[in-house]
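[1] sequence and predicted structure, then a few things I'm wondering about:
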Amino acid sequence: MQIISVISAVLIFGSLVECRVPSSSKLNNFDYTAINCRKHSAILTDFGAVGDGKTLNTKAFNSAITKLSQYANDGGALLIVPPGKWLTGSFNLTSHFTLFLQKDAVILGSQNEADWPELPVLPSYGKGRDATDGRLSSLIFGTNLTDIIITGNNGTIDGQGSIWWEKFKKGQLKITRPYLIEIMYSDQIQISNLTLINSPSWFVHPVYSSNIVVNGLTILAPLNVPNTDGINPDSCTNVRIEDNYIESGDDCIAIKSGWDQYGIKFGKPSEHIIIRRVTCISPKSAMVAIGSEMSGGVQDVRIEDLTAINTESAVRIKTAIGRGGFVKDIFVKGLNLNTMKYVFWMTGSYGQHPDDKFDPKALPKINGINYKDVTAKNVTIAGKLEGISNDPFTGICISNATIEMFVKKDSDIEMDAKKVKLPWNCTDVAGVTSNVVPQPCALLPDKKVDCPFPTDKLAIENVQFKTCSFKSVI
């Protein structure tokens, strides 16, 4: 099986060959890692771009990508964004293509809404998330593509989202805010080794796509701005998210698969996902959320070796009556948590709906949620697990978890007993626990078990990065 997995991974991402990347422009030679190397290359300035932070370069990006698209069947192409501040509106990628941001290169999102084209709503959502009408294209967008890489030497993509944050706060949006990077209906995607800041809404949104690697990102959003999720795989298959640092005003990572009746009808689950070695700061939301839009289903998610600091909750399940779908076979191990409101949090009443046409008989099925090896300090509530009446969350397993509760200083002790938080609060759930401190609720009795975590590897884990070289031709 191991040999078969490796062969499958090679077939997914291409053969391991040394690439040649000639260029007519003067740049220092450099190496980088990628799922595929490129035979051809160009530099953004070859197409008239000006990196002064003021000149709009949308035309230059589009011209460069259109030109390089002709090499899709001849080894692909690399577009290099050199140091500078490159203001642009939304632009579209092409297949067998790498967008590479050098160190000190900054792509700036235009703050003129006219520079962001309007798109139809996502079919699995049925409406824009911010407003009933359509939505704006992401800054970097692609659809129906194969083999797309967005990477660099820690270059920066700055969405300059403050104008949208302010409109959202004031209720002035007539169309849904753009994301920073969105790739739709695509296969073989790499997003890596970049700093992403100030997205108008979600940062990285692969949707209806497969074979995705997101690694080495630093994602920074103001901690008080809602819906600035870091990485949101949405109805995606075979996803690897690793070695990222995220500060967010919302979920650091959220796994989704469509909203109520629209997601049920579209019927594309998110599955075969591994998340590891991620650090999250999110005082108002989760380190990893599953849902709340999960109507197409979520299954086979593996989460390990994550750190959360000053974050509202760890790995959270969010759903509601009307969602339908399922969340099953979720495996979590190795959480290091410090300063949390909740450690374990599941919600069956996360009730926002796209419209009033949802089916109240569409009940989500939550089963097989496993946590092990959890260490948490300075916690307010150990667990708040709220299933749905007549539709309990089942198969919950928690083992080897040590939770140190938050203790106020003597001078700050609240004397009103009604305000003292319970360490556990459970309704409409069923499962087991083992070696958990403080003692869980009665609905999760101690059974001396070791909660499972898969020992096999997903095919996406076997994908190896190649060392690619850019060699300048002087």
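    That came through, no problem.

[2] please count neighbours and contacts with C-alpha atoms only from this point.
    Noted.

[3] ok, now which ones touch Leu223?
    Contact analysis of Leu223 by CA atoms under 8 Å, 6 or more residues apart in numbering lists Glu247, Ser248, Gly249, Asp250, Ser282, Pro283, Lys284.

[4] what about the helices in the stretch 101-250 of the chain?
    Using DSSP state H, counting those that start in this stretch, the helices of the stretch 101-250 of the chain run over residues 162-170.

[5] show me where it has its strands.
    Secondary structure of the stretch 101-250 of the chain (DSSP state E, counting those that start in this stretch): strands at 105-109, 118-119, 135-136, 140-143, 146-152, 155-158, 181-184, 187-192, 194-197, 204-207, 210-215, 218-220, 237-247.

[6] presented hereafter is structure B, for comparison with structure A:
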Amino acid sequence: MKGIMTLVLVLLVVLSFGRSSECRNVKVLDQYSSKYSAMSCREHTASITDFGGVGDGTTSNTKAFQAAINHLAEIAADGSGAQLFVPPGKWLTGSFNLTSHFTLFLHKDAVLLASQDENDYPLLMPLPSYGRGRDGKEKDAIVGRYSSLIFGTNLTDVIVTGENGTIDGQGALWWKKYKKGQLKYTRPYLIEIMHSNQVQISDITLLDSPSWNVHPVYSSNVIIKGLTIIAPTDPVSPNTDGINPDSCSNVLIEDCYIVSGDDCVAVKSGWDEFGIAYAMPTQHLTIRRLTCISPDSAVIALGSEMSGGIQDVRAEDITAIHSESGIRIKTAVGRGGFVKDIFVRRMTMQTMKWAFWMTGNYGSHADDHYDPKALPVIQGISYSDMVAENVTMAARLEGIDGDPFTGICISNVTIGMAAKAKKVPWTCTDVSGGTNGVSPSPCDSLPGQAKTCPFPTEALPIESVELKACSLSVPARKS
């Protein structure tokens, strides 16, 4: 009897061990689904794990991302579209290129970790409207710049979105090298889309970019919404601009929260003689429901690289906290181009150095070959319905001798000065326009007037784009 019982116990142990071993080796598939809003929905879906991706924070996934996108580009070539799902995990990667009719979707617990190895970022030629890179030594800056982490060019219908998943630029090493002059080329951005149409970047978090965070350039019909962008606010993180629309048309930026070491939104269109020759303005841009913290720079900057022109910019419902300036226009002799038809309303500012700043003395030229006769045209600037508190100086408005800034209109604006504010709240040189209901009283070159400042009544086409209800469904692997 004892022998039989012993045999039964041994068999039970063996069977139990076999079952537990089998469970450890078999992958159980659970379906993961999500719904999101986008310009276009996709028929085909794949996960980065289908292409060998490993989300352990140390394995490089650059080849896996590019292989996945190349594969999805083939199966979506009929225009049906494809989406790549990035599941929970830390996915270390270098630069990779997007494709058309494509969505990159990040799970809420997914983190793309940007490689800190310069070799993981291919070199690109400088942008033609800039003529050189913005970083690096003179000779090397002319040769090239590092590709962005997520890059695309000549695309149609491309989307980067998710459930507020994270792209971590791990920028600290880049910032240190830049400050020490150890970089040959311009630092990579986190997302750059060039020469493209129908672009959406939404509902993700961007951390510690090596330089600019989001850079649509030479593109049209762009929606950027629901972004959280964060970088250190002191000089530790140089040039970590939040969103920089550059020579783009029909752009919507909305519902974004940005804490930046530089401008939160910087509107650009090329640099000096290169921007003048390329002649591609940024125009028809709406910015709304933006919250910004930028102690060392502007909430919204126009320039300084504005040589291709900037026109028809509408900004409304903006909250600025502890920032250097609310709206800043930056230009100089040699820039050429124009900044005109700029409309800003319903802006709330708290703890600012300047509420308004315009300067025609910005400098910082691409090279010594700029044309000193290329004077910028700054006209038709309207600010209305604003409240500011704890402000050191209401406005610093500096046009160019012989090239004044004209058509400045400021109405219904109340600026509460800080306890240690400047004795003269306004300084104005080479500017003209009018004001209505502004406190403290503006300078003499902006006298009182009966009219209030205009704001366009017709929406831009990009504001009327209705996002579709899209879905994503993939097997989520578990051990």
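    Great, that's in hand. Everything numeric in this text was worked out from a predicted model, so none of it was measured.

[7] follow-up on the earlier one: take the strands of the stretch 101-250 of the first structure and write them to CSV, including mean neighbour count.
    Shown next, in CSV, are these (neighbours: other CA atoms under 10 Å):
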stretch, mean neighbour count
strand 105-109, 25
strand 118-119, 16
strand 135-136, 22
strand 140-143, 20
strand 146-152, 24
strand 155-158, 24
strand 181-184, 22
strand 187-192, 23
strand 194-197, 24
strand 204-207, 25
strand 210-215, 23
strand 218-220, 23
strand 237-247, 23
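
[8] the ones you listed into CSV, with extra columns for distance to Gly322 of the first structure?
    Compiled in CSV, the strands of the stretch 101-250 of the first structure are given as follows (distance: least, CA to CA, whole Å):
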stretch, distance to Gly322 of the first structure
strand 105-109, 37
strand 118-119, 26
strand 135-136, 24
strand 140-143, 29
strand 146-152, 35
strand 155-158, 37
strand 181-184, 26
strand 187-192, 31
strand 194-197, 34
strand 204-207, 22
strand 210-215, 27
strand 218-220, 32
strand 237-247, 24
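
[9] of those strands, which is nearest Gly89 of the first structure?
    Closest to Gly89 of the first structure of the strands of the stretch 101-250 of the first structure is strand 105-109 (CA to CA; 5.8 Å).

[10] tell me, how many residues neighbour Leu68 of the first structure?
    22 (other CA atoms under 10 Å).

[11] can you tell me the SS state at the aligned residue in the second structure for Thr66 of the first structure?
    Using TM-score structural alignment, the partner of Thr66 of the first structure in the second structure is Asn70. Put simply, Asn70 of the second structure is helix when judged by DSSP: H, G, I helix; E, B strand; the rest coil.

[12] so what's Asn70 of the second structure up against?
    The neighbourhood of Asn70 of the second structure, defined by CA under 8 Å, 6+ apart, consists of Thr99.

[13] and it, how far from Ala64 of the second structure?
    Between Asn70 of the second structure and Ala64 of the second structure the distance, using CA to CA, to the nearest Å, works out to 10 Å.

[14] overlap in contacts, the two.
    The contact sets of Asn70 of the second structure and Ala64 do not overlap (CA under 8 Å, 6+ apart).

[15] re earlier: between the strands of the stretch 101-250 of the first structure, which gets nearest to Asp329 of the first structure?
    Here strand 237-247 is closest among the strands of the stretch 101-250 of the first structure (CA to CA), at 14.6 Å.

[16] with the second structure superposed, average distance for the closest one?
    Mean deviation of strand 237-247 of the first structure relative to the second structure after superposition (mean CA distance after the TM-score superposition for the first structure): 0.2 Å.
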